[in-house]
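Asker: Got a predicted model here, sequence first, then my questions.
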Amino acid sequence: MPASPPRLISLDGLRGLAVMGILLMNIAGFALPAAAYFNPLAYRPAGPAELALWAIEFVLVDTKMRALFSLLFGASLLLVLDRARAAGMDSERAHFRRMGWLALFGLIHYYLIWHGDILLLYAVVGCAAWFFSEASTRDLIRWGLLLIALQCLIFIALFVAITLDGPGSEGWRAVQEEFGVPAAATIARDLALHRGSYAGLVAHRLFDAGWLPLTQILLFGCETLGLMLLGMAGLRSGFLTGGWGRMRYLRAAAIGYAIGLPLTLLVAWLCWRSGFDARMILAAAFPLGVPARPFMLLGHAALALAWLAGPPSPLRTRVAAAGRAAFTNYLGASLVMTALFYGYGAGLYGTLGRFALLGVVAGAWLLMLLWSKPWLGRFAYGPLEWLWRSLARGKMQPMRKLDIARHSQ
């Protein structure tokens, strides 16, 4: 058996930063009523410090880490396909088996663990990305940007359709409940649900919100595919493999931030100026957020790659290890956070403020950095990475590095 190809430290490091950043935004979804994810006034009073924290997270983190994860998923998808083709394997069959099992993981994650799953979306969109896997770098960039532009148009059409209904309509009330300050009764139901039993939460996802995974695919499919294609282009061009010089990465970061930061700051200011009006928050979350996102993504990715290109350090090594086990860290975070906040666990849902939640995130980051490196010092894959690989290949894969070395001799 041939030895496994060397790891790309740049991809692993970026993936580690992305999975840690995703938790920073997801913590509100784990710990607070749903509208609080978007609107800082949705649950409990917010003073200047809380509004400043919202602004920082909105400008630098919200949707940017998900975009980075999508970019990296596309790059990894292409890397697996290219390696399978080079090894003479049936890359098409292998790819769709991987996506099929990922979809199953996503369904389990959504219905049995947490409502904020992205794995099913990635599995479905990853199937569509296969059709672009042999396109040139230039075509991948063109298609990626076109799909992101199409996503913006879809969001504009949805926003106009909802707001044209006018006050008193069902769509208008839904916007107020999901993006504004919900009624006290809505908050009370949300708290009771998440502080209640595990069976009650699963029943809610199955029978009251069973359609959400499909809605997510329809709502975000175009942009997610576009970002995956840009990730493929980033792999082909050497951008994501660490093939650019440090100064080139810094110049790319400066360009991304020079365009993306003013646009994002403007949207944040519009939200604040409106008094966090539900319609403005809806616009910020959807159509107004799209144009700046690729530029902020470029800035974040290039700046991170410039840092990863530096001399080896314990922190870089541990971040890269967290990225190698990103699948395990992503699902593991859901298990830990739901056990911490939901009623069948510690029951802290709705009890902690936003600054206290930062402490929870910091603790989770520390756990990711502490366990991933020693585990991968002994094993070739994270636990769930190994399970996914074994299921996709239809047989148990060797996991210990010692066993793999014996098989490769």
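Answerer: Perfect, thanks for sending it.
Asker: Going by C-alpha atoms from here, please, whenever you check contacts or count neighbours.
Answerer: Fine.
Asker: give me every residue that touches the residue nearest to the spatial centre of the chain.
Answerer: Residue closest to the average C-alpha location in the chain (Cα atoms, centre = their mean): Arg66, at 3.0 Å. By Cα atoms under 8 Å, 6 or more residues apart in numbering, the residues touching Arg66 are 18, 22.
Asker: how near is it to Met89?
Answerer: As defined by Cα to Cα, to the nearest Å, Arg66 lies at a distance of 31 Å from Met89.
Asker: can I assume the residue nearest to the centre of the chain sits in a helix?
Answerer: Yes: secondary structure of Arg66 (DSSP: H, G, I helix; E, B strand; the rest coil): part of a helix.
Asker: and the gap between Trp386 and Ala320?
Answerer: Trp386 sits at a distance of 17 Å from Ala320 (criterion: Cα to Cα).
Asker: Looking at the two now, which is surrounded by more residues?
Answerer: Ala320 (27 against 20; other Cα atoms under 10 Å).
Asker: Thought Val19 was touching that one, still the case?
Answerer: No: taking contacts as Cα atoms under 8 Å, Ala320 lies outside contact range of Val19: 10.9 Å.
Asker: ok, and here's another one to check against it:
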Amino acid sequence: MPVWLTANGRRCIVRSCQACIDGSAEITVTSQVPVPTDEPDGAPRLPSLDILRGLAIMGILFMNINDTGASMNASFGDVRHLGWSAPDRVAWWLRAVFADGTARGVLEMLFGVGMVILTARFAERGGEGAALLRYGWRNAVLFALGIAHVLILLWPGDILHTYAIAALLIFPLRHARPRLLLTLGLSLATLQLVGGGLGYMDARQEAIVYRTSTAHLTAHEPLTREERAAVDHRAERDRRLAKEMRAAVEEDAARTGTAMQWVQYQWRQAWTLQAEGLEPFVVLEAWATMLIGAALFKLGWLQGEQSARWYGRAALIVYALALVLRVTEATESMSFMDAPHLSDATSEYGRLSMSLGHVLLVNWLLASGRGGRWLRPFAAAGRSALSLYILQTLVMLWLLFPPWGLRLYGQFGWASLMVLAAVIDTALLVLAVWWMRRFRIAPVEWAWRSIVAGRALPFRRTERG
């Protein structure tokens, strides 16, 4: 039987969670509030959010597979190192425009939603103090899982520990109004827009000065102080690019060598990322996007509280902005020209708008009834997202690419890596649907939430807590 609820004065219908998983009912979402399910710890679920989470965790593989199956340093630097045939260029461009950073963006928004839902549930049962303690403990365990993901499963690009930190930092704002949450959430992108815009103008001026200095050097004429600074800056940039290329070559050598070389390099890469001071910026990005997710949830944007027509129009508007920004960014990157890039100022707004466009599109498909059937399997992926994330690592870093596995590291270009990611995701999606039809919870979720609860949670559908 469907469950009728009230949300913001509207009546809404949410099919049973089991029906969403086993295919016995179409998912139709018009407006939702969290509803109890057969989750072993009683956690409420929203089918539309599970679908978004499932799509995002599938999308993460398209972002990570090039860093696991080829040089991570090259992905940060000259992407042509992985292959630059015509299919590779098309694959890279599509990835850069529609996917890059968006799976991460959707997951970060959903973490913000989770903060709102979970802390409200904890506070209702035990007050504000209990909400802080239980929410804090939950994220402390997630942080530990993330560190184990780095040190034991050898994935330097882990996001679990980062999201655990950011999720704790947004807790003090759980009662904030959507306007404040959006203002704070967009502050990072706005700072980049202003700072990057000023940097873009400075870089344009420096490029003009450098061209002048080149002419003066050719004519054996003395340089002004400004011209000398431009020449020195260009030389420093060239040294940095050369260092990046050497790092990619060294990585290729280490990851095609012995098993011990592979393990040591993965540990060293994890340490290098920390030593370079990237972690605070990644946490800040996650913090800001989580606040945006919390705000949009409170406004009813993320969970299907608007009409299909509203979602359709909103998606078109947001996608239009996203495409302008992302196509510009991809075009600038593919030029490989030593010229100022406008996307240095706009990339975060591009990432956020494309991420939000995907969220709005999914909600339009659900609200209009056009996408419920083919989106339904992703609800199972969303309920097992943590397990699938870890399983992606096991497949890539312990089976396909390492010296003790199939030794496929460096054998794929951009196009073939994207095809491989699609094949792996398809297999994982089938596995997720199969598993969630038979079990109440996925394995890693069970371990995480059992530790949080301080007891072994029921695992099979026949068990009772």
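Answerer: Right, received. Where do you want to start? The structure displayed is predicted, hence computed values, not measured ones.
Asker: I'd assumed Leu348 was in contact with Leu32 of the first structure.
Answerer: No: under the criterion of Cα under 8 Å, Leu32 of the first structure makes no contact with Leu348, lying 9.4 Å away.
Asker: Between these two, which is the more surrounded one?
Answerer: Using other Cα under 10 Å, the more surrounded residue of Leu32 of the first structure and Leu348 is Leu32, with 25 against 19.
Asker: corresponding residue for the more buried one in the second structure?
Answerer: Mapped onto the second structure by TM-score structural alignment, Leu32 of the first structure lines up with Ala70.
Asker: right, and its match touches Trp414 too?
Answerer: No: checked against Cα under 8 Å, the pair Ala70 of the second structure and Trp414 is beyond contact range at 9.5 Å.
Asker: quick one: common contacting residues for those two?
Answerer: Leu82.
Asker: where along the first structure do the strands fall?
Answerer: Using DSSP state E, no strands are found in the first structure.
Asker: How about residues contacting stretch 113-127 of the second structure?
Answerer: 34, 128-132, 134-135, 167, 170-171, 174, 290, 293-294, 297.
Asker: Surely Lys64 of the first structure and Leu297 touch.
Answerer: Yes: Lys64 of the first structure is in contact with Leu297 according to Cα under 8 Å; the separation is 6.1 Å.
Asker: Can you pull the residues that touch both of the two?
Answerer: Contact criterion Cα under 8 Å, 6+ apart; no residue bridges Lys64 of the first structure and Leu297 by contacting each.
Asker: before we move on, back to that, just to be sure, which of the contacts of stretch 113-127 of the second structure are found in helices?
Answerer: By the criterion of DSSP state H, membership of the contacts of stretch 113-127 of the second structure in helices covers 128-132, 134-135, 167, 290, 293-294, 297.
Asker: Now restrict those residues to buried residues only.
Answerer: Among those, those buried by neighbour count (16 or more other Cα atoms under 10 Å) are 131-132, 134-135, 167, 290, 293-294, 297.
Asker: Closest to Gln192 of the second structure out of those residues?
Answerer: Met290 (17.6 Å; Cα to Cα).
Asker: so what's the residue of the first structure sitting at the aligned position of that closest one up against?
Answerer: In the first structure, the residue matched to Met290 of the second structure (TM-score structural alignment) is Met228. By Cα under 8 Å, 6+ apart, the contact set of Met228 of the first structure is 70-75, 126, 129, 144.
Asker: Dump these into CSV; add distance to Gln151 of the first structure as well.
Answerer: Below are the contacts of Met228 of the first structure laid out as CSV (distance: Cα to Cα, whole Å):
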residue, distance to Gln151 of the first structure
Ser70, 15
Leu71, 16
Leu72, 19
Phe73, 19
Gly74, 18
Ala75, 21
Gly126, 17
Ala129, 16
Gly144, 11
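Asker: In helices, which of those fall?
Answerer: Counting by DSSP H, the contacts of Met228 of the first structure place 70-75, 126, 129, 144 in helices.
Asker: could you flag which of the residues you listed are buried?
Answerer: The neighbour count (16+ other Cα under 10 Å) marks 70-75, 126, 129, 144 as buried among these.
Asker: re the thing from before, quick one: the residue nearest to the centre of the first structure and Leu227 of the first structure, what's the gap?
Answerer: In this view, Arg66 of the first structure and Leu227 of the first structure are 10 Å apart by Cα to Cα.
Asker: For the aligned partner of Tyr122 of the first structure in the second structure, which non-adjacent residue is spatially closest?
Answerer: Residue pairing (TM-score structural alignment): Tyr122 of the first structure is matched to Tyr163 of the second structure. Leaving aside its sequence neighbours, Tyr163 of the second structure sits nearest to Ala286 (Cα to Cα, 6 or more residues apart in numbering; 6.6 Å).
Asker: residues near that neighbour, how many?
Answerer: Ala286 of the second structure - counted by other Cα under 10 Å - has 28 other residues nearby.
Asker: Please tell me how far it sits from Ala19 of the second structure.
Answerer: The gap separating Ala286 of the second structure from Ala19 of the second structure is 33 Å, by Cα to Cα.
Asker: Please apply the same query to Arg240 of the second structure.
Answerer: Applying Cα to Cα, the value for Arg240 of the second structure to Ala19 of the second structure is 55 Å.
Asker: got it, and Ala259 of the second structure?
Answerer: Counting by Cα to Cα, the gap from Ala259 of the second structure to Ala19 of the second structure is 45 Å.
Asker: for Ser384 of the second structure, same thing?
Answerer: Counting by Cα to Cα, the gap from Ser384 of the second structure to Ala19 of the second structure is 16 Å.
Asker: Same drill for these two, tell me which one is more crowded.
Answerer: Ser384 (26 against 16).
Asker: circling back to that earlier point, just checking, the residue nearest to Tyr163 of the second structure touches Ile165?
Answerer: No: the pair Ala286 of the second structure / Ile165 is not scored as a contact, 9.1 Å apart, by Cα under 8 Å.
Asker: Gly88 of the first structure matches what in the second structure?
Answerer: Correspondence of Gly88 of the first structure to the second structure, assessed by TM-score structural alignment: Gly126.
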